[in-house]
Every structure is written in structure tokens, then in C-alpha cells.
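Chemist: dropping the sequence and predicted coords here.
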Amino acid sequence: MEIVLSVFSVIFIAISFIPLLPSSHWTIRVWEFPRLQIATLLAVLLVAYTVKAISYTLSAFDVVLVLGLAVSLLYQCMWIIPYTPLYKREVRRVAAEPKETLSILSSNVYMPNDGYQKLLSHVHTTQPDFLVTLESNKKWQDHLSELEKDYPHQKFCPLENLYGMHVYSKYAFENVTLRFLIEDDVPSIRATINVDGQKVTLYFLHPKPPSPTENEYAKPRDVELHVVGKEISKQSGPVIVAGDLNDVAWSPTTRHFKKISGLLDPREGRGFFNTFHAHYPLVKWPLDHVFHSKHFSLVRIERLSDIGSDHYPLFTQLALVAPPNRD
């Protein structure tokens, strides 16, 4: 039992710091995702050593492991605490009438999924100004065609490679562009709309993740977020970014994106809003995001119920106001 405890301690101390290695390979970067789960296991191991210390004198090696576990736990908490109520909220919440707000329902539908009616039910209930579907193909497009009456402004890119994208809008587009920024088979959409005389720019993104079945390295995803972040940094008007970034909110890549773009995250100080995985209780992290410029305050953010996909839909309602004071 002591050997098992020591082995697991060494393993979880090691994987806590593996992402610091200068590599974008998926075997390195994947450990940025389950920080909450790793922190929980580190805490369990510390409790086990506490129980052991009650009955036995800890060896010098045990003490080293306990210190390593404690430092690792603090390190993991440093990344995830901003997405708990213990942290200062980055975006203030306001009450606003629907006519004064912009709302987005973002849903990675999982292409083989046939839960069309479940997603339609969410759309009818929440009545978002924008619906963006990810991993959507022609089959999904056909089954959602009834929305085209209420959402007369659309930009579709149906694909069979798990990277299709459909945007449905109640607002007329002043400009809308389908872009392939980094990879030829991974689209993104940039749109501008006019809201009471203000031009609002929206970006819908879904880069590939670093994984053994997708991109072996995280570089294409990281570069796409950097390119979009730099583009946003040159804009002075209202901006919203939404989609499945295939990255967690607390990763260095997402933090870098926030820093260079100047956008805010309404989840900070509120919660994780884990959207993946919808069916595995122990595998939960926030892959679907909404970021926005300081021109907006938060009215509502909610993870919606399961539609049969591996992702939950995310509904966000923002009020276009004067730059808010952060609380």
C-alpha cells in the first residue's frame, strides 16, 4: 500500500508540471485540461499521508512527497480558482430588457448525433439573437431549416469532417466572411452587425484540438487564437467571440488570447460552466466559450441541458452598455 501511495504521488506531481515543458505535443498539452480532477486527486493523496502520519512516522521520502503534493495542489488551484466564486468577477451583471441585449446560443452538436429536436427546443425556449452550431453538416442544416424563417440571415459551411459551422442571425449582416485562417478544412466566421448605430463584430471559432485523432500538436489551434486575438486588439468597437475553442478557460493559450485581445470572460468569479463531456461525470471541463469586449455587461450565462452531443449548449446574454466597472 505504501508503494502504491508513493507511486501515485510521484505520477500526479509529475503531470502537474508536465505542461510547463516547451512542447505543443498533445501528450504534453492534454494535462492542461483536467486541472480540477488532478487537484482533487492531489488532495486525496495528501489526506492519505495525513492518515498515515497519525499512526506512523513519515520517512524523509514521505515528507518530500507531501511537500511536492502540497506545492502541486497550490499550483493547480492557481489556474482554476479564477473560475470559482472565490475570485473577483471580471464582468458585472446587469438587468436589461431583451431589446437592449445580444444573446448567443453556441452548440457543438456532434455530427453523428440526431438530437435535432432537443436543440430546436432550446432555441424556441431561449430565443437567442444568434445560434451557432459546430460540427454541423448538411443533415443538421436540413433538420434545422425551420429556423430560417425566424433567423433570415445565415452563413453556412456544412462539412463532413466534424468542423462544419452554421450561423443563424436575427440581425442583418453588414458584412459576413467565411474564413480558413490556419487549416484548409477548419472554418471560422467573422460577421459585423449594426446595433443602434454601433458596429458589433462577432467571431465564431472552432479550431482543432491537440489529440491523437486530430492534430498531433497544439500549434494550429494556438496560432489561430493568436491571429484572431491580434486582429481584435486593433479594433475599438464592441466584439464578441463564441465557439468551441478546444481549449480550457484556464490554459496559457486562452489566457494569452484574452491578454492580447483585451476581451473579458463572464465566467470569472462565477463558475466553470463545463460544457464537455456531457456523458462522463468525471470528465468535465469548459471547452465552449464566450468572450466579449468591455462594451458589454452580463445579463445571463447558462449551460443548457443535454441534446445528445458530447457537449452541452451554452447560452449567453449580454447587454451593450458603456464600459462597465469591474466588481
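Modeler: On my side now, so go ahead.
Chemist: switch to C-alpha atoms for all contacts and neighbour counts from now on
Modeler: OK.
Chemist: what about residue 56, neighbour count?
Modeler: Using other Cα atoms under 10 Å, residue 56 has 10 neighbouring residues.
Chemist: then this one, side by side with the first:
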Amino acid sequence: MKNAAITVILQALATFAILATVLPLLHSQEWYVRVFDYPRLQLFGLAIVCFILYIWLAPRHRKRDKYLKIALLITIVYQAVNIYPYTFLAPKEVKDANRKSRPTTWLSLLVSNVLMDNKEHDRLLSLVRQHKPDILLLLESDSVWQEALTPVTQHYPYRVEIPLENTYGMHLYSRLPFRQQKVSYLLDKDVPSIKTYVKMRNGTWVELHAVHPKPPVPTEDPTSERRDAEIVMIARDIANSKYPVVVAGDFNDVAWSRTTELFQEVSKLLDPRLGRGFFNTFNVNYFFLRWPLDHIFHSNHFKVVSIKRLSDIGSDHFPIYIKLSFAPENQYDQEEPEADDETQEEADELIEEGKEEAAEENAKKQ
């Protein structure tokens, strides 16, 4: 009787792991489908545990159990293939910078979703003082955070400050000169994004984008249509850039989702985490439920000096820090993603769906 109960539990967990792996393959943008884009590593672990226990404890001769074990094995292999690029076993998409690279070629960024209601401002102050990034990007920042970080941001003469009380505030600070700062509300009137150009110490101008679209959750947006469209719209804007490019922010999407892959293919930007690690930034509070939501992508003009996830600042996100080296003479060492005609059509469809959904939402509010 005890073994029967254990078998039923195993069957339930195994079925969940299998279905949760299959669901993200659907084209549906409903939140209850897209949410399973996130826990890839967790599903991989669950499938392995279920498979081992199933071999040990489950009946061996029933057809349904054999089919379940086969499906579990396929799930494990599928998840492993998708996890592999973020392990140290995989080749690095972005090469390491030359050790002899000069500081004038370096560009450092610290990105932090601060959690608007977080009152532990000193923790982030300490990290900024320690790492002294050239560029500091804050997300979910309001007027309280703006004031609290004055002791460090006073040393950043170039800035774009958008304090909001809706958890979509954004503050961009730089030690390096800005030009053509532009704040856009692409699909949501209360969700900003920033585009500007920053002048590196060697005189090179870099196109910089800061983003934070709404997540597909019932309390924010029941579908991922606007999030996906905003991400791809930014990719389209970048695709025709004549400048080196850096994009940073909380995408509210994981690095391995189809939307983020589409973003990379359309924009031709590289992911410095590939071959280096997951750098899971969310959720601080649950170590067994963490995935990479905060991203820094860049064009193939750069190589990596260092990248690290920083310590807890009292938010539900860990900050992330990166130092890049501008090395355009070696850019062809790194293969950039490319979008074929089918990918471009998929991008067109996502943008159109997002615009339609935004128009319907705005019509309801009027």
C-alpha cells in the first residue's frame, strides 16, 4: 500500500515535469503557459529525481510506466541540451578580454532591480562604492530611492531619472558623457524605456538601451504579448545601429526563452553568460526557485573582462555587474546570432500582436 502511494506521487511529479517542459513549446502567450519558460533547471532536476526513483520503486512491467519513463528520459535530455550552453562546459559566446587591454577601453555597468519598497538603501550604496561602475542602472526605483542614493549618484554627472510609484521607475546614472537621451513608452503609458549614447574614455560612442517590460503574471498582464513585443521592438531598433550597442535591464523573461532568443537573433547581440554560468538574479528569497531575469547583452565589439552576480541588497533581485572591453579589431572572433526570413516574420507577428493588445487595453481605460 505504501509503495502504491509512493508510485502515485511519483507519477504525478513525473507528469508535471513532462507537461511543464512541453507547455513552453506552444505558441500561446497566456501567462499560465509562459510561466513554465522560467524553471528549466528546476524541471531538469525534478525529472532526474523522478526517473531514478521510478526505476527503483515503480512497477516494471506496466506499459504506462514504461511510457512515462521514456517521456521522463526525453524530458531530461531536452532540458540538458538547453541548460548546457550556460554551463562552464560550453564554449563562451563572448571571449575573454585580452589581459593587456587598457582601462580606456573598459565599460562597466551595474544593474539592480532594487524592489521599490526595499528600505535597505545602504546595501546598494556599499556595492556602488565598492565596484564604482561607469554606468548604474536602477529599476523599480522611486523618488525615495533617488534621494537615498544621492551620496553615490552625486558622482555621476550624467543621468536620466524617472521616479515612479508603480514599480516601473528607472534611473540611469553615468560617469561618462551622454547624448540624445530619449525616454519612450513603447506599449504601456506607465512603463518607460531609455535609449541614449554614452562616450567611452577612448572616444567611442556606444548606443545604450535600458528596459523593464511588464511580466506575464495575472497581477500585471495576463499574457506576454506586450512584453514580447517591447523586447522585439527594441531589437528591431538596434538591428540597424551603426554603433556598438549595450542593452541592460530586467526583461521579466529568462535568457533561454524563445522571445529572448528572438531578441538576440534580430538584434545580433551576444550573451556574455553563455559558457560562463546562469547568473540567476531572481528570486533572492528562494534559492531553489531562481532564474536569470536581469540581462546585459552587447554587440560583438566587446569582450568580457569580468561578470558577476553581486550580493543581496534586500531586494528580490540580486544586482549584476559586468566590465566589458571594447575590442572591435577582434569582433569577428565572435559569431553573432542572425535572423532568417522566418524569424523576421515571427518578430513582425509578435510586434503586431503586442500593439493590438496595447490598443485594446488603452481603449478599455478610456
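Modeler: Received it, and whenever you're ready, just let me know what you need. This one's a predicted model, so the numbers in the text were calculated from it and none came from an experiment.
Chemist: tell me how the two chains score on TM-score.
Modeler: The TM-score (TM-score structural alignment, normalised by the length of the first structure) is 0.96; 325 aligned residues with a Cα RMSD of 1.3 Å.
Chemist: what about the strands in the stretch 101-250 of the first structure?
Modeler: All strands of the stretch 101-250 of the first structure, identified by DSSP state E, counting those that start in this stretch, fall at 101-108, 130-134, 153-157, 165-169, 173-179, 188-195, 198-205, 239-244.
Chemist: for residue 88 of the first structure, which non-adjacent residue is closest in space?
Modeler: residue 269 (5.1 Å; Cα to Cα, 6 or more residues apart in numbering).
Chemist: where does the one you found sit: helix, strand or coil?
Modeler: coil (DSSP: H, G, I helix; E, B strand; the rest coil).
Chemist: could you find the counterpart of it in the second structure?
Modeler: Aligned counterpart of residue 269 of the first structure in the second structure: residue 275 (TM-score structural alignment).
Chemist: please enumerate the helices of the second structure.
Modeler: 2-22, 31-34, 40-57, 63-83, 121-131, 143-148, 150-153, 225-239, 258-267, 341-365 (DSSP state H).
Chemist: where does the third one end up in the first structure?
Modeler: In other words, helix 40-57 of the second structure. Against the first structure, helix 40-57 of the second structure falls on residues 35-52 (TM-score structural alignment).
Chemist: list the buried residues of the matching stretch.
Modeler: Of the residues in stretch 35-52 of the first structure, 35, 36, 38, 39, 41, 42, 43, 45, 46, 49 count as buried by neighbour count, 16 or more other Cα atoms under 10 Å.
Chemist: please apply the same query to stretch 257-270 of the first structure.
Modeler: 257-258, 260-270.
Chemist: now stretch 124-133 of the first structure
Modeler: 126, 127, 128, 129, 130, 131, 132, 133.
Chemist: go through the residues you listed and name the one nearest residue 321 of the first structure.
Modeler: Nearest to residue 321 of the first structure among these is residue 129, at 17.0 Å by Cα to Cα.
Chemist: residue contacts, the counterpart of the closest one in the second structure?
Modeler: Counting by TM-score structural alignment, residue 129 of the first structure lines up with residue 134 in the second structure. Counting by Cα atoms under 8 Å, 6 or more residues apart in numbering, residue 134 of the second structure makes contact with 107, 108, 109, 174, 175, 176.
Chemist: tell me the one of the residues you listed nearest residue 280 of the second structure?
Modeler: Once Cα to Cα is applied, the member of the contacts of residue 134 of the second structure that ends up nearest residue 280 of the second structure is residue 109, at 17.0 Å.
Chemist: counterpart of the closest one in the first structure?
Modeler: Per TM-score structural alignment, residue 109 of the second structure is aligned with residue 104.
Chemist: and if you look at residue 13 of the second structure?
Modeler: By TM-score structural alignment, residue 13 of the second structure lines up with residue 8.
Chemist: cool, and residue 75 of the second structure?
Modeler: Under TM-score structural alignment, residue 75 of the second structure pairs with residue 72 in the first structure.
Chemist: tell me, how many neighbours does that match end up with?
Modeler: Residue 72 of the first structure: 22 neighbours (other Cα under 10 Å).
Chemist: relative to residue 60 of the second structure, how far out is the aligned partner of residue 173 of the first structure in the second structure?
Modeler: When the second structure is aligned by TM-score structural alignment, residue 173 of the first structure is paired with residue 178. According to Cα to Cα, to the nearest Å, residue 178 of the second structure and residue 60 of the second structure sit 66 Å apart.
Chemist: ok, these two, which is more surrounded?
Modeler: Taking neighbours as other Cα under 10 Å, residue 178 of the second structure and residue 60 compare with residue 178 leading, 21 against 12.
Chemist: verify the stated contact: residue 327 of the second structure with residue 305.
Modeler: No - assessed by Cα atoms under 8 Å, residue 327 of the second structure is found out of contact with residue 305, at 11.2 Å.
Chemist: overlap in contacts, those two.
Modeler: By Cα under 8 Å, 6+ apart, the residues touching both residue 327 of the second structure and residue 305 are residue 97.
Chemist: contacting residues around the nearest residue to residue 20 of the second structure once chain neighbours are set aside?
Modeler: Excluding the flanking residues, the one nearest residue 20 of the second structure by Cα to Cα, 6+ apart is residue 36, at 5.8 Å. By Cα under 8 Å, 6+ apart, the contact list for residue 36 of the second structure reads 20, 21, 23, 24.
Chemist: hmm, which of the residues you listed are the buried ones?
Modeler: Buried among those by 16+ other Cα under 10 Å: 20, 21, 23, 24.
Chemist: the last one maps to what in the first structure?
Modeler: Residue correspondence, TM-score structural alignment: residue 24 of the second structure in this structure matches residue 19 in the first structure.
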